[in-house]
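Visitor: attaching a predicted model along with its sequence, questions to come.
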Amino acid sequence: MIKHGIERQTLAVAAIPMLVLALLLEGYFTYMSYAEMDRSLLRRANLIVRQLASSSEYPVFSGNQSLLQQQVDIAASHQDIRSVVVRDANLRNLAVAGNLNNTNERVLFENPMPVSDNPVVFHEDHNFLWLYQPILATQIQLDEFDNDRAVNLPNKVLGSVIVAVGKEALNRDKLEMLGVNLLLLLLVLLTTMLIAMRVSRRITLPVMAMHNAIRRIGKGQLDTRIAGNSVRELDALASGINDMANQLQQDRSTLEQRIEKATQELRLKKEEAEKANFDKSRFLAAASHDLRQPMHALGLFIGELRSRLETPDQLKIASKVEESVEALSSLLDSLLDISKLDAGIVIPQIQAVDMGAMMRRLQQDFQPIAQRKNITLRVRPVEGAVLSDPVLLERILLNLLSNAIRYTPQNGSVLLACRRRGEELRIEVRDNGIGIPMEEQQNIFREFVQLANSARDRSKGLGLGLAIVDRLCRLLHHPLSLRSAPSCGSNFTICVTRVIGVEELLAEPEPISAVPISRHDRLDNLQVLVVDDDILVRTSTAGILETWGCRVAVADSLREIGDRHSGVNFDLVICDYRLPDGDGLMLADLLKVQCDIPPAFILVSGDTAPEILQSVNQRGLHLMHKPVRPAKLRSLMLFLLKKRSESD
């Protein structure tokens, strides 16, 4: 819709009615003037025809053509008379004046001649008007003895008079009148428009000034003011805008003061929160380190103990102890994952990931767990590839499926499905479990938040799974959304970019498989150095390595290594990060410089501080966090030794 300004609308309001009225009046008066001009011409022509018909009676009757021609010439000399013809009763031309061409003759002879006492217009076009008048011989018989019985005899037609009246002058007068009228109409219209423009500008100019002032006020120039106006309503509007600007200026000043005060308070609260978060991280790191030391030793002692137990009862007790150690290790591993993500050392390896294979693998892993709770696990895989990190994406889905099964009651159902949406693939994990209230849907992604586990039942998890999912999704730039309601289940959705047109998927890295413990393995006679300042860790590590056939040397510091083991060529070094006189990174750097063929190096630490993780990652070392499971330690040892032998 086209929007017009006040000035145009005012012009339209003023000019359109005036134009319509002027056109109507102009049309009416022009029509009346034209009609009067036509009537005037016709009256004058009628008079001429009557006079000529009356005066031609005797010449026609007597046959005096010279007198008749003289009268015809006199009639033709009148204004607008173009031709005059006098004919006898036999339609012969007795006298002719003016220009009588073929067209005139055709008009004369083709039209029937009426008999009438008054002149008759028998033909008319744009340029001519033809009038006909018969020439009558009046015969009256008088009764001299009885006047009351006098009888008028019928008139005898002696001939006719035909006059062609030209309309050129009339048409010129009409055109001249029309031109004058149109000129007057134009002058009236222009005058009206000028007056309307002048009146409208008295409104539009102040309105535009107010518009510009309001725009400046909207941009923050609250000191803008509008001058008064001669129009009462506009002056009231300008005063209102000025009052509004004054109030806004006062409110902004007050608001700025409040914002400054609130900013200072927020800055203080932010500093307090950052300090509290730092203290929490430092406490968790210290607690994790102190807990990992005995846990690490305990795990190794249990590994060594299992290899020496023989009776089923003893093995059963050892299994229970190992389950307890596994639960504590899971908690510490989850804390480690959070620390790694916060430290920013997890670098995604983006590649094409086969979603069909991953979903079938997850179904195979979780089907037994779902069956134990009598939960129906349905997986709707889709054949295709997405761009993501295969390990991290599988970890996300693993945590979501684990949560869904954990919080779905018996006889419930869990669905893992994919939907194609344009260039994206929507991965959904649905359940019909307890659901999540709207006000708590943001809190569940925080650490240690479990809405349905106020008693902290370990079987319901640790409250870190969704926190890890949230961090991994943000790391991979995969949008994560949640739809849930109490008693209606939950639906977690992840959007991943599809790979279109890829025929071969990049092969997934094969995990390092655990090698079964055997006394006849490649670790026999392996020269290993164990460095740790904790005697329990040294003893437990040396014990499990000796059961694998290794020759083990121990040290509690860098100085003891130099004093007792200088010059010894070790195949493998297992070193704690924190040492009394340094750290494990210093020992790794020293071995690279002193040894022609540096030994395989495994760094073991109970510290999860982000800066430590970054330093280890920069050097490309293999870091294992305490507690270390014997099977993982053995697998990594075999992997490093194999890699070392291949490089040799």
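Guide: Looks like it arrived, so ask away. Residues are numbered from 1 along each chain as shown.

Visitor: from here on, just use CA atoms for contacts and neighbour counts.
Guide: Fine.

Visitor: counting by contacts, list what the strand or helix carrying Ile203 packs against.
Guide: Assigned by DSSP states H and E, Ile203 belongs to helix 168-218. Applying 3 or more Cα pairs under 8 Å, 6 or more residues apart in numbering; DSSP states H and E, we find helix 168-218 packed against helix 6-55, helix 232-306.

Visitor: to Ile396, which of those helices lies closest?
Guide: When the helices and strands packed on helix 168-218 are compared by Cα to Cα, helix 232-306 sits nearest Ile396, at 23.6 Å.

Visitor: just want the angle from that closest one to helix 168-218.
Guide: 50 degrees (axes from the mean of the first three to the mean of the last three Cα atoms, to 10 degrees).

Visitor: which strands and helices lie in contact with helix 232-306?
Guide: Going by 3+ Cα pairs under 8 Å, 6+ apart, helix 232-306 lies up against helix 168-218, helix 312-343, helix 535-547, helix 630-647.

Visitor: so how far is the helix or strand containing Val616 off the chain centroid?
Guide: Here Val616, judged by DSSP H and E, is contained in helix 610-619. Relative to its chain's centre, helix 610-619 lies at 43 Å (Cα atoms, centre = their mean, to the nearest Å).

Visitor: then this one, side by side with the first:
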Amino acid sequence: MKNWGIQTRILILALAPAIVVAGALSIYFVLALLADLDRDLRDQGLGLGRQLAAIAEYSAYSGDRQALNSIALAALEESHVNSVEVYDQNGDALAASGALPPSLNPLPDASQSVVIHESLDHLRIAAPVLRHRLEAQDPFLADSPTAGPGELPPLLGWVVVEMSRQALDARRKETMVFTLALMLLTVAATSLLAMVLVRQVSRPIIRLERAVDRIRTGHLNLQLPADSGGELQRLEEGFNTMARALQEARGNLEGKIHEATRELERKRQEAERSSLAKSRFLAAASHDLRQPLHALNLFAADLKNNASDPDQQKLAGQIGTSILSMSELLDALLNISRIDVAGVSPQYEVMSLQALFERLRHTFAREAESRGLRLRFRPTQAWIQGDPALLERLLGNLLTNALRYTERGSILVVARQRRQGWRLEVRDSGSGIAPEHQQAVFEEFFQVGNAEREQGKGLGLGLAIVDRLAKAMEVPLELRSALGRGSTFALLLPAADPQEAGAGATEQVPTVALLTHGAGYMEATANQIMGWLQDWGFHCRRVESAEGGLRLAAVPEESGDAPFLWLAVGNPESLSPLLDAGAGHPAVVITPDAQSPDAPWFTLSHPVRPAKLRALLLRLRDEWEDAKADAKP
């Protein structure tokens, strides 16, 4: 009923009482008429029986069967009479309008006319034939016994009349048909009047409903004709007033919105220009400061090497630590400003996660060992679709963050297969992140528990860069963490078939083997150069012993792990075992000492200029790639 329209409701409201009243009256009158018909038939039968009993009194007393038969046959002329039978006082048949029936059993009441049998198609009535006192001069009757005053007359017999109900059934059907037709006619007339009422009442309401729908769609200039009269007309006039008010209010609101939109757009453009200018300033400042900072780092290293007493060495070490922190800050600022200013355009290709794990292992194994942590990479056969450089940079920042905030325990890097691809997880057993901080850690310069901005706890840019790189690669980034239970950073990467790996997938990231052992090794300069190599798109692999270098030199070129270049910072002697073993890769030495022009390596003076080192590495990389291309069949 809730979904019925107003027309249906008004129609039902008008028709329902009329139908109920018409039906009730029809049923009442039909039942009353049927009862009257049945009573009339019963009364007719009782009256006819008494008349026939009076007529048959003399014939029954005299035993004149012929006269009795004549009386029975004559009674058939009456309507609704099926048969007439005459019985004596013992119930034996004396006469009948048809064949003589059997004896009457049981005997009816002798005092009055009664119904002795009743069925759906007939009615049998018995009337007693009594001898009454007659004032006649008939000598035959004069000596007959008669009833005295107050006595029941002597019984002579019974007259039984059978009345037919067939005609009564026909009258009943006619009555019901007439009553039903009358009720239908009443309902039809009521329906016609109800429809007229519905149209007069519902038309203005429906018109208002449609107008409200148009108002809802924005046609506020709509006006209705106020011609319905009465309350409906006042409702239409109120609707028109409301529509005009809404139209005026919308015009005012649109003007304010338009003005506010222009103001917001202006402020947005100013904010974007300010943000872009800030990013450009940071990028330019970071880039311009790197060269003098690098020179300052080299001078601090020389100061430490030339320090004559422990106090000077301690001071030189503190200067070097401060310079290293400043260098990390500039590197982070340069990285995030490059992403904001120039954006990131991922170069997707089919790549092996195991090869990526190996590169990350070589990069971070030494730092994890120095912190007393266990760094584990679970072996995997996963192949994914991704940008190798961006993904390595993203995972590198996650590992750096994990190493910084894990005091004891382990760090696990694992790839798990899911229906949508491969879920790459970096887990640590660090202090964890509270739920209220798990969104803010991806903002610039936000750090949990480092309000004093201690240098050893980073700068708060690593996870911001991770978030930007994940969005650039359109990779979902998930963080699950709890205080005291460590953190898990997860990426969902699309799976790829290794059979689909083409030239782009087999292309290797150039690896530079940095020799970090031997006399003269300058660690501070080497750390600075490692940051440059990462920015220039090279993968840096630390070689911490002569044996490790020999093993690396024996790695086949097609494995993807072989370096294309050996780099020594202040320790050219570490190259000798490799060259003696026949390592065919070029070598670069950065040293403040003079070198023989016949030395089998490229020599750059210390402190080295970044542009000069980069130009040399790019040239050697191009020669290495050309040699690989020529070697292919």
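Guide: Received it, and whenever you're ready, just let me know what you need. Keep in mind that this is a model prediction, so the values were computed, not measured.

Visitor: can you redo the helices and strands packed on helix 232-306 of structure 1 as CSV with distance to Val161 of structure 1?
Guide: Shown next, in CSV, are those (distance: least, Cα to Cα, whole Å):
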stretch, distance to Val161 of structure 1
helix 168-218, 22
helix 312-343, 123
helix 535-547, 150
helix 630-647, 138
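
Visitor: ok, back up a step: reformat the helices and strands packed on helix 168-218 of structure 1 as TSV; add mean neighbour count.
Guide: Below are those laid out as TSV (neighbours: other Cα atoms under 10 Å):
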stretch	mean neighbour count
helix 6-55	16
helix 232-306	16
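
Visitor: and of the ones you listed, who's closest to Met358 of structure 1?
Guide: Of all those, helix 232-306 comes closest under Cα to Cα, at 31.7 Å.

Visitor: what's the angle between the closest one and helix 630-647?
Guide: Using the same axes, to 10 degrees: helix 232-306 of structure 1 against helix 630-647 is 90 degrees.

Visitor: so how far is Val325 of structure 1 from the residue positioned nearest the centre of structure 1?
Guide: By Cα atoms, centre = their mean, structure 1 has its centre lying nearest to Gly422, at 16.5 Å. For Gly422 of structure 1, the distance to Val325 of structure 1 (Cα to Cα, to the nearest Å) stands at 47 Å.

Visitor: rewinding a little: Provide the aligned range in structure 2 for the helix holding Ile203 of structure 1.
Guide: With TM-score structural alignment applied, helix 168-218 of structure 1 matches the range 166-216 in structure 2.

Visitor: how close does that stretch sit to structure 1?
Guide: The superposed stretch 166-216 of structure 2 is, by mean Cα distance after the TM-score superposition for structure 1, a mean 1.9 Å from where its aligned residues fall in structure 1.

Visitor: distance between that stretch and the chain's centre?
Guide: 46 Å.

Visitor: excluding its backbone neighbours, what's nearest Thr179 of structure 2?
Guide: Among residues not flanking Thr179 of structure 2 along the chain, Ser26 sits closest, at 6.0 Å (Cα to Cα, 6 or more residues apart in numbering).

Visitor: hmm, the one you found is touching Leu180, no?
Guide: Yes: when contacts are counted by Cα atoms under 8 Å, Ser26 of structure 2 is listed as touching Leu180 (7.3 Å).

Visitor: for the alignment partner in structure 2 of Ala285 of structure 1, list the residues it contacts.
Guide: Counting by TM-score structural alignment, Ala285 of structure 1 lines up with Ala283 in structure 2. Applying Cα atoms under 8 Å, 6 or more residues apart in numbering to Ala283 of structure 2 gives the contacts Leu333, Leu334, Ser337, Arg338.

Visitor: so how do I select the buried members of those in ChimeraX?
Guide: ChimeraX command restricting these to the buried ones, with burial defined by 16 or more other Cα atoms under 10 Å:
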select :333,334,337,338
